[in-house]
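Trainee: Structure, please.
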Amino acid sequence: MKFKKISIIGVPMDLGQTRRGVDMGPSAIRYAGIVERLERLSYEIEDLGDIEIDRAERSDEENIGNLRNLKAVAEANERLAAKVDQVIQSGTFPLVLGGDHSIAIGSLAGIGKHYLNLGVIWYDAHGDLNTAETSPSGNIHGMPLAVSLGIGDPRLTNIANYTPKVKPENIVMIGARSLDEGERKLIKEKGIQVFTMHEIDRLGMAKVMENAISYLQKRGTDGVHLSLDLDGLDPHDAPGVGTPVIGGISYRESHLAMEMLSEAGMITSCEFVEVNPILDEKNKTANVAVALMGSLFGEKLL
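Mentor: As a prediction, the model looks like this:
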């Protein structure tokens, strides 16, 4: 990886969904030793602390047009976008710790303005391509990829004052196994590249990652953002998530994926999200997240 300095940004957001506890994700990941792990790999680490989140009480008044906590989620993502923008301007790698997956709205808003042809790897059980019209729940953590494509409420799509943040042909989804009808339609309509669990099972993770890396390289991407939701892994390996889906990517397959991304040297920013310590077993999921970050940033056995 060309970066030698990493800036950690915590986003204790739990307003993009309804299960409490995911706001403690950044603390759990820090407790699991992320700073020490990366320092052992000879990176210079700057922990910038946490983005301030408006702790407004959840109420019907905050649910605007089938969008839960819209105002607070939008404001937090504006703050995150500004912070990520500053980090990239300083020539440092932004490592964002969630928090629920709605924080990807702010991450991509801060990142996208620095690249002409940004690629995105969406490592997740879900598509996160819902809108207020298609979402069964109104939870914004199921919408960040659609928002980043410029689809959705303008209070979200226009964060950082531009839209879209990424082109549909520059997205690769890995590990999908739970898609709503509206998401399936949008994937086909936009021609988004998806490697579902079927492809991972049939081809193997090595071939899937080779194909994903080759796809983004052929697209001529000048940067690639990795958005990794811990529910992309099987709940056996990552139990501390709010929306677990059985039959997911294994711990070892995920390490291989991160190792191959590290070897490709293509990741220029990333976020690890949806670690919920309340639902976890002895901080197992945060420890998994830290181990995967180790592989992504070049950790090797020998």
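
Trainee: use CA for all of it now, contacts and neighbours both
Mentor: Fine.

Trainee: Strands of the stretch 101-250 of the chain, start to end?
Mentor: Remark: strands assigned in the stretch 101-250 of the chain by DSSP state E, counting those that start in this stretch are 118-123, 171-176, 193-196, 223-229.

Trainee: With respect to Y43, which of these lies nearest?
Mentor: Comparing the strands of the stretch 101-250 of the chain against Y43 with Cα to Cα, the closest turns out to be strand 223-229 (18.7 Å).

Trainee: Next, the buried residues of the helix or strand that comes right after that closest one.
Mentor: Later in the chain than strand 223-229, the nearest helix or strand by DSSP states H and E is helix 251-264. Buried residues in helix 251-264, counting neighbours by 16 or more other Cα atoms under 10 Å, are found at 251, 254-262.

Trainee: Specify the angle between helix 251-264 and strand 171-176 in degrees.
Mentor: Here the directions of helix 251-264 and strand 171-176 differ by 160 degrees (axes from the mean of the first three to the mean of the last three Cα atoms, to 10 degrees).

Trainee: Which residues does helix 251-264 contact?
Mentor: Helix 251-264 is contacted by residues 1, 205-206, 209, 213, 233-234, 237, 267, 288, 292-293, 295-298 when judged by Cα atoms under 8 Å, 6 or more residues apart in numbering.

Trainee: Closest one of the buried residues of helix 251-264 to E281?
Mentor: Using Cα to Cα, the buried residues of helix 251-264 come closest to E281 at Y251, 15.5 Å.

Trainee: how close does that closest one get to R177?
Mentor: Between Y251 and R177 the distance, using Cα to Cα, to the nearest Å, works out to 17 Å.

Trainee: Please apply the same query to I51.
Mentor: 31 Å.

Trainee: quick one, longest helix in the chain?
Mentor: Counting by DSSP state H, the longest helix found in the chain is helix 70-89.

Trainee: What helices and strands are in contact with that helix?
Mentor: strand 93-98, helix 104-112 (3 or more Cα pairs under 8 Å, 6 or more residues apart in numbering; DSSP states H and E).

Trainee: The longest one to strand 223-229, inter-axis angle?
Mentor: The one in question is helix 104-112. Counting by the same axes, to 10 degrees, helix 104-112 lies at 170 degrees to strand 223-229.

Trainee: Let's see this one next, to set against the first:
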Amino acid sequence: MSELIPVEPNIWNGRVDHDGDSQLTQRWHQKIKPYTEHSGSSGLGLLGLACDEGVRRNHGRVGAAKGPDLIRKCLANLPWNRNDDLFDLGNVHCQDGDLEGAQTQFSQTLVKALKEGMLPVGLGGGHEIAWGSFKGLADFLTQEHKTPKGLNIGIINFDAHFDLRKPEKGASSGTPFWQVAQFCEHQGLDFHYLCLGVSRSSNTPALFERADELNAAYITDDQIHRDNLDFLIEEVTCFTSMVDHVYLTIDLDVFPPYQAPGVSAPAVRGIPLDITAILLHTIKQSAKVRVMDIAEYNPEFDHDLRTARLAAWLINQLTDQPVE
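Mentor: As a prediction, the model looks like this:
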């Protein structure tokens, strides 16, 4: 059985500044509230998936289940550059290998956050979080529109891997976008999927063929560089213009191993962080992101919390709305 467990309050600690306007010196740890204190206001909602069962099934390095709280610790001391609220919905824990139950619990909790007007931010855990995130958004939009027809969700995945494997003995961290593709087929929906940073040395030709068969869009890691920036921005802009809602997911193994050593399957090449930041800004500017998450953070291999700090920085960049 999976369960949703509140986060220990001591996770959220950090510096308190007393100089200047108190509204302009707030940090994440000063803004965070448990979901039980939600009173109808919108804002960000953090939701962890403390699970690496999908990584284990996919023969990766386990340890990602401990990831969400360490990302929180690195978020805690960052400056709060928004004028709304911040809620912690807790962690969905995968118990006794029940990955499917954990994904269901995650998606159901995410639906509640969306109904409250929040922007949910998922904290992984393995990339099995992606099926829970997509399904939660799809369920919410179906309930909102009373029908799955017309759902026009685009998935943007920064990842060295397609994660389009067909399940062999149940879902895994390598199957979420295949699950999404099957869901779309059964519902009569278009499968809108853009994978940025995919590595030819980390995916078999069969996976590239599957991506082509599913009409998935992708840009390989060797194409992501500054000389190609105009093309990259155009591709991302074109993709976001074709959809009504964006689910954005970042697998930390898309970055070079010196920047993200703490992952389940480290990259060899990776993509530049500065180019990623520009593309994330372009996606953010579309104003269509409804759900986002960070996946595959594994603290067992993270020297000096380097990868957790990167995850926190990415979240901060994506959610930053400086108060004027």
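
Trainee: Give me the more crowded residue out of I51 and R177 of structure 1.
Mentor: Between I51 of structure 1 and R177, counted using other Cα atoms under 10 Å, R177 has the larger neighbour count: 19 against 16.

Trainee: so what's the more buried one up against?
Mentor: By Cα under 8 Å, 6+ apart, the residues touching R177 of structure 1 are 125-126, 196-197, 245, 248.

Trainee: just to revisit the earlier point, okay, the helices and strands packed on helix 70-89 of structure 1, which one's buried deepest?
Mentor: Highest mean neighbour count among the helices and strands packed on helix 70-89 of structure 1 (mean count of other Cα atoms under 10 Å): helix 104-112, with a mean of 29.

Trainee: If we ignore the residues flanking it in sequence, what's nearest the counterpart of D128 of structure 1 in structure 2?
Mentor: Alignment note: D128 of structure 1 maps to D163 in structure 2; criterion TM-score structural alignment. Closest residue to D163 of structure 2 apart from its sequence neighbours, by Cα to Cα, 6 or more residues apart in numbering: G174 at 4.2 Å.

Trainee: The one you found maps to what in structure 1?
Mentor: So G174 of structure 2 corresponds to G142, using TM-score structural alignment.

Trainee: Any figure for the gap between its match and T131 of structure 1?
Mentor: Noted for G142 of structure 1: a distance of 8 Å to T131 of structure 1, by Cα to Cα.

Trainee: Please apply the same query to G242 of structure 1.
Mentor: For G242 of structure 1, the distance to T131 of structure 1 - Cα to Cα - is 20 Å.

Trainee: Kindly report the same for V290 of structure 1.
Mentor: 31 Å.

Trainee: ok, back up a step: can you redo the helices and strands packed on helix 70-89 of structure 1 as JSON lines with distance to E183 of structure 1?
Mentor: Compiled in JSON lines, those are given as follows (distance: least, Cα to Cα, whole Å):
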{"stretch": "strand 93-98", "distance to E183 of structure 1": "23"}
{"stretch": "helix 104-112", "distance to E183 of structure 1": "17"}
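
Trainee: So for K218 of structure 1, which of those sits nearest?
Mentor: It's helix 104-112; of these, that one is closest to K218 of structure 1 (Cα to Cα) at 19.0 Å.

Trainee: Where does that closest one end up in structure 2?
Mentor: Counting by TM-score structural alignment, helix 104-112 of structure 1 corresponds to 130-138 in structure 2.

Trainee: now swap in stretch 284-298 of structure 1 and tell me
Mentor: Counting by TM-score structural alignment, stretch 284-298 of structure 1 corresponds to residues 306-320.

Trainee: tell me which residues in the matching stretch are buried?
Mentor: For stretch 306-320 of structure 2, a neighbour-count test (16+ other Cα under 10 Å) marks 306-316, 318-319 as buried.

Trainee: what's in contact with it?
Mentor: Here stretch 306-320 of structure 2 makes contact (Cα under 8 Å, 6+ apart) with 67, 70-72, 74-75, 78, 80-82, 252, 259-263, 277, 280-281, 284, 294, 297, 299, 302.

Trainee: Now, of those residues, which are buried?
Mentor: Burial by neighbour count, 16+ other Cα under 10 Å: within the contacts of stretch 306-320 of structure 2 this picks out 67, 70-72, 74-75, 78, 80-82, 252, 259-263, 280, 284, 294, 297, 299, 302.

Trainee: T243 of structure 1 against D231, yeah?
Mentor: Yes. Between T243 of structure 1 and D231 there is a contact at 6.8 Å, judged by Cα atoms under 8 Å.

Trainee: Mind checking which of the two has more residues around it?
Mentor: Shown here are T243 of structure 1 and D231; by other Cα under 10 Å, D231 has more neighbours (28 against 16).

Trainee: Tell me the counterpart of the more buried one in structure 2.
Mentor: Using TM-score structural alignment as the criterion, the counterpart of D231 of structure 1 in structure 2 is D253.

Trainee: Same question for G25 of structure 1.
Mentor: Applying TM-score structural alignment, one finds that G25 of structure 1 aligns to G67 in structure 2.

Trainee: Doesn't its match belong to a strand?
Mentor: No. Checked against DSSP: H, G, I helix; E, B strand; the rest coil, G67 of structure 2 lies outside a strand; its state is helix.

Trainee: didn't it look like it was pressed against H127?
Mentor: No. The criterion here is Cα under 8 Å, and G67 of structure 2 misses it with H127 at 11.9 Å.

Trainee: quick one, which of the strands of the stretch 101-250 of structure 1 is nearest to A74 of structure 1?
Mentor: Among these, strand 223-229 comes nearest to A74 of structure 1, with 18.6 Å by Cα to Cα.
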